[in-house]
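K.L.:
Got a predicted structure here, sequence first:
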Amino acid sequence: MKAILALEDGRCFEGISFGATGTTTGEICFNTSMSGYQEVITDPSYRGQIVAMTYPQIGNYGINPEDAESNGPHIRAFVIGELCEVPSNWRSNQTLSAYLAEHGILGIEDIDTRALTKHLRTLGALRACVTTELDAEAAVAAAQAAPPMAGSDFVKEVSTPTSYRWEAESREWVLPNASTGATGPYAELPPVRHRIVAYDFGLKHNILRRLRQTGFDVEVVSSSTTAEEVMAMNPDGIFLSNGPGDPAALDYIYLELRKLIGQKPIFGICLGNQLLAHAFGGSTFKLKFGHRGGNQPVKDLRSGKISITSQNHGFAVDAATLPDDVEVTHINLNDGTVEGMRHKIHPVFSVQYHPEAAPGPNDASYFFEEFAALIDQSKQ
């Protein structure tokens, strides 16, 4: 079936539909990852967005439940160059098209994703419509009528309604290796070292897995949980997750976080980094087209070390608005934007990217150990 991708500026792309049929709108963005499309589709940080993958063929290893980053897909639609209809992987139990159809998500293939990406890099993020029902003119009008991402609060849609303790499978999958003593297929989990509370603003499962692999016992709480409720749990530390939407619209969250600074060690990732900036008294701004993919270079200003990182965000911290007692620790080498910061007095730090990857490189996985070390130091 023919499908149309229409942008708010009037540009249209014709393609072929897969997955579900119908009409949907949202901000369109592009992801440069070469693999990990299932993790992208199920990442709650993409709530309200249409995602285009720059890698040419998608779907070649199918879908399996173990690689999902949440309980289902969060994207509005999926835009690709070529769909592989016959996946080849022993872990696959479903095709990408069948998975999207099951969850009512529209897909469109046979799109010139290179042209689309260059267009978005030139003009910036745009609202878009994917449809199998409307003509081009009506699709453009639908895109223009879609609400903007700035000012949006999608955290309310993705956060857990009730708190829970993370007890799902968290062992790391490893290959047997005689030289290291690994017997496979899983590495045993370490004993629990610290009890923490994790705010769920759109929490990815692999973050929870990595926290448990580092020795954390994790109690996950809703985004609306107050500082008083968190302190009543008396955790060893507090974790702030990734999530979707505009951080400036989340004053009901960052005003509570402000009360927690100096009370317990805090570690934030992605949206958690941006919310900390607001809690410190700083501000954020919308990037032209965002950072999304597994190849973002980041420099640690303290050591000079460069890491290749996995990222997914459309907003960034304005360094000029941060108070004097907050230090920028990491920057993006492509555009110089803030990628990490720490408080000079209190045990609080954060990064804008994803140290848990999924998908992406593992250069930054050491931050989970840094969080554990910060808690140890704080206890002493």
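P.N.:
It's in. Numbering: from 1, shown residues only.
K.L.:
From now on I want contacts and neighbour counts done on CA atoms only, so please keep to that.
P.N.:
Fine.
K.L.:
Show me where the stretch 251-380 of the chain has its strands.
P.N.:
266-269, 284-300, 306-317, 326-332, 338-343, 348-351 (DSSP state E, counting those that start in this stretch).
K.L.:
Can I get these in TSV including distance to Thr21?
P.N.:
Shown next, in TSV, are these (distance: least, Cα to Cα, whole Å):
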stretch	distance to Thr21
strand 266-269	35
strand 284-300	26
strand 306-317	27
strand 326-332	38
strand 338-343	38
strand 348-351	38
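K.L.:
Turn those strands into CSV, including mean neighbour count and distance to Asp246.
P.N.:
Shown next, in CSV, are the strands of the stretch 251-380 of the chain (neighbours: other Cα atoms under 10 Å; distance: least, Cα to Cα, whole Å):
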stretch, mean neighbour count, distance to Asp246
strand 266-269, 27, 15
strand 284-300, 19, 8
strand 306-317, 23, 7
strand 326-332, 20, 20
strand 338-343, 23, 16
strand 348-351, 26, 17
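K.L.:
Put this next to the previous one:
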Amino acid sequence: MTNYSKLPAILVLQDGTVYHGKAAGKIGTTSGEICFNTGTTGYQEIFTDPSYYGQIMVTTNAHIGNYGIDQEDSESENIQIAGLVCKNYNINYSRHMADKSIQTYFEEENLVGISDIDTRSLVRHIRDKGAMNAIISSENLDPESLKALLVDVPSMEGLELSSLVSTKEPYFFGEEEAPTRIAVLDLGIKKNILRNFDSRQVYAKVFPARTTFEEMEEWQPDGYFISNGPGDPAAMDYAIETIVKITQADKPMFGICLGHQMLALANGIRTQKMHNGHRGINHPVKNIIANRCEITSQNHGFAVVKEDVLKSDKVEVTHINLNDESIEGIRLKGKKAFTVQYHPESSPGPHDSRYLFDDFIAMIKG
């Protein structure tokens, strides 16, 4: 394990802002869009969420690594973030279920990070200036050369990333004799979504991102699920076409996060890059159909255009964000299709939104 504790590291933002800190994880250089998550727990779930692919994560909680790494907490097979920025980087951990330290984990996964940063200052800067690219290095401490490297880092806007994190081959999840069969379009799915289906007696077949409707329909599923994932939804024409065909066939469909944005695009509603997105575990959302509030987990840097939703004759709003009134849920009029922008499968404490899985099963059986 690297004795990183006295090695310096540097963080350079696209606007030229520079932060100096200490190396964390693998010694090296990494770049990507910088964003922050306000959750107080769940760092391993964040690291392994495919929706964060290509992004440098700033964790606002003061201590990262203090409860170690347990493989059961991973949402995918590998770390998906491009890099980590944190305040206190803790190699020592105190959870008996953990099987390794965060430093060992990062070295195994080749993850470059930086610690001992004033994350409060950094988050305020990102919040005010908006999403931007950044670079971390513990091998090159020259800000000017790092700024030059940043020029070649692509903007998240316009990037198609789902096909990079999706499964390469179809696979099954759950019990084959289960009474309900769901075809899952994997745009970057989290494992806990599949666990939620399995616990509701659903047998899922998970398909690669670029699978056509016709290919999935050959399996004769009872319904379709469109997963979360990374990148710009507007760059995913192949998935939009698939969802158009699912809804034209009036098949039961449920989508989460990126799946929500894809249903909107399939119905002529635009998406847009947010100033700095929603990433945390305590976002209040109102279910306007049931007239109740949910505390939700969120992770998205793009959103559907509210004005397009409100003037659309194809969809109706089901959920709104109580912080900024952005659209958090829609359903198609006269069709068996609904989506939400947030993550009902997450377990930040509240399970307020788990009913959505039950609603989907009821829609299929109804």
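P.N.:
Thanks, I have it. As the structure is a prediction and not an experimental result, all values here were calculated from the model.
K.L.:
List the TM-score for the superposed pair.
P.N.:
Aligned and superposed, the two chains score 0.95 in TM-score terms (TM-score structural alignment, normalised by the length of the second structure); 356 aligned residues with a Cα RMSD of 1.4 Å.
K.L.:
Which one, of the strands of the stretch 251-380 of the first structure, ends up nearest to Phe371 of the first structure?
P.N.:
The minimum distance between Phe371 of the first structure and the strands of the stretch 251-380 of the first structure falls on strand 266-269, with 6.5 Å, by Cα to Cα.
K.L.:
Give me the neighbour count for the residue lying closest to His351 of the second structure once chain neighbours are set aside.
P.N.:
Distances taken as Cα to Cα, 6 or more residues apart in numbering put Pro344 closest to His351 of the second structure, at 7.4 Å, once the chain neighbours are dropped. Other residues near Pro344 of the second structure come to 25 when the count uses other Cα atoms under 10 Å.
K.L.:
For Thr296 of the second structure, see how far away Pro344 of the second structure is.
P.N.:
Distance of Pro344 of the second structure to Thr296 of the second structure, given as Cα to Cα, to the nearest Å: 7 Å.
K.L.:
I'd like to know how far the aligned partner of Pro344 of the second structure in the first structure sits from Cys270 of the first structure.
P.N.:
By TM-score structural alignment, Pro344 of the second structure lines up with Pro355 in the first structure. In this view, Pro355 of the first structure and Cys270 of the first structure are 10 Å apart by Cα to Cα.
K.L.:
again, but for Ser33 of the first structure
P.N.:
Distance of Ser33 of the first structure to Cys270 of the first structure, computed by Cα to Cα: 17 Å.
K.L.:
just Met233 of the first structure next, same as before
P.N.:
Using Cα to Cα, one gets 24 Å for the distance from Met233 of the first structure to Cys270 of the first structure.
K.L.:
who's more crowded, those two?
P.N.:
Taking neighbours as other Cα under 10 Å, Met233 of the first structure and Cys270 compare with Cys270 leading, 27 against 12.
K.L.:
Check whether the more buried one really touches Glu356, as I assumed.
P.N.:
No - assessed by Cα atoms under 8 Å, Cys270 of the first structure is found out of contact with Glu356, at 11.3 Å.
K.L.:
what's the counterpart of Gly124 of the first structure in the second structure?
P.N.:
Correspondence of Gly124 of the first structure to the second structure, assessed by TM-score structural alignment: Gly130.
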